[in-house]
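1. coords below, sequence missing:
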C-alpha cells in the first residue's frame, strides 16, 4: 500500500510542478479570472487543488489555428492588393515599353557592325598548317 501512496504522491507532485510552470510561462493574455501573479499564488499555495483550478478555470484554451484560405477568399488579402484598374494601367505601360524596345531592336541603324569574316584555311591544305606549326619537313 505504501508503494501506491508513493506513486500517487509522485504523480501529484508532477502535476503540481507542471501547473506552476505552465501558469508561469503563459502570457498574461491567456489567464482568465484573476491576474497572472494571483494565479501563481493559488497554484503554489494549493498544490493539487490550485493546479486543477488552473487547468479548469484559469487557463484559456488555445485558439484554433487559422485555416488556410485561398487568396481570392481572404478579404484581408483582397483589400491589400491594388485595384484592377491600377493593374491594367501598369500592364498597359509595360506593354508600351516593351513595344518601344522591340521597335528599337528592329532598327538596322542601331545594330553594331559585324566584323568581316576571315578566310579559314581549307581543310585539305596541309602546307599552311605545317608552316604555322614550325614547318615540319
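-> Arrived safely. Here the structure is a predicted model, which is why all the values come from computation and not from measurement.
2. can we go C-alpha only for contacts and neighbour counts from here?
-> OK.
3. Which stretches in the chain count as helices?
-> 2-25, 36-45, 47-53, 75-80, 84-106, 126-133 (DSSP state H).
4. Which one, of the ones you listed, ends up nearest to residue 69?
-> Nearest to residue 69 among the helices of the chain is helix 75-80; the distance by CA to CA comes to 9.7 Å.
5. quick one: that closest one to chain centroid distance?
-> Distance of helix 75-80 from the chain centroid (CA atoms, centre = their mean, to the nearest Å) equals 19 Å.
6. Pull the contacting residues for the spatially most central residue of the chain.
-> Central residue of the chain (CA atoms, centre = their mean): residue 68, 14.4 Å from the mean position. With contacts taken as CA atoms under 8 Å, 6 or more residues apart in numbering, residue 68 has no neighbouring residues.
7. what about it, distance to residue 61?
-> In this structure, residue 68 and residue 61 are 21 Å apart, going by CA to CA, to the nearest Å.
8. structure B:
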C-alpha cells in the first residue's frame, strides 16, 4: 500500500490544481488565458510541473497577513468599535 502513496499524492495535487483552475474567475488568472492553464495542468500534471506552475504563477493570491482589511472580518480585539463599546459598558457598571 505504501508504494502507491507517491502516485496518490501526485494524483491528488493534479486533481486539486485542475479543479482550482476551473473554479477561478477569469479576472483572477494571471499571465495566460484560463483555457491555456487548463491544458498546462492536464498535460504536465503527471510530473507536477503544471500544477506547481499554476500554484506559483497562475492565480492572483491575497497577501498573507498584513493585507488591507477593508470590508473584511476583523477580530474583536482589533476592532476599535468593539473596544469602545467595552469601555462604555465598564463605565456604565461603575
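-> Great, that's in hand. This one's a predicted model, so the numbers in the text were calculated from it and none came from an experiment.
9. how much space is there between the aligned residue in structure 2 for residue 24 of structure 1 and residue 38 of structure 2?
-> Residue 24 of structure 1 maps onto residue 22 in structure 2, with residues paired by TM-score structural alignment. Using CA to CA, one gets 7 Å for the distance from residue 22 of structure 2 to residue 38 of structure 2.
10. now swap in residue 85 of structure 2 and tell me
-> Remark: distance between residue 85 of structure 2 and residue 38 of structure 2 (CA to CA) = 50 Å.
11. circling back: the match of residue 24 of structure 1: how many residues sit nearby?
-> 14 (other CA atoms under 10 Å).
12. didn't it look like it was pressed against residue 39?
-> No - Residue 22 of structure 2 is not in contact with residue 39 according to CA atoms under 8 Å; the separation is 11.1 Å.
13. returning to what we had before: neighbour-wise, which of residue 85 and residue 38 of structure 2 wins?
-> Set side by side, residue 85 of structure 2 and residue 38 give different neighbour counts by other CA under 10 Å, the larger being at residue 38 (19 against 11).
14. What's that one aligned with over in structure 1?
-> With TM-score structural alignment defining the correspondence, residue 38 of structure 2 maps onto residue 40 in structure 1.
15. That match and residue 25 touch, don't they?
-> No - Residue 40 of structure 1 is not in contact with residue 25 according to CA under 8 Å; the separation is 10.4 Å.
16. Tell me how many other residues surround residue 50 of structure 1.
-> A total of 21 residues lie near residue 50 of structure 1 under the criterion other CA under 10 Å.
17. no no, residue 56 of structure 1
-> The number of residues packed near residue 56 of structure 1 is 11, by other CA under 10 Å.
18. Against residue 67 of structure 1, how distant is it?
-> When CA to CA is the yardstick, residue 56 of structure 1 and residue 67 of structure 1 sit 27 Å from each other.
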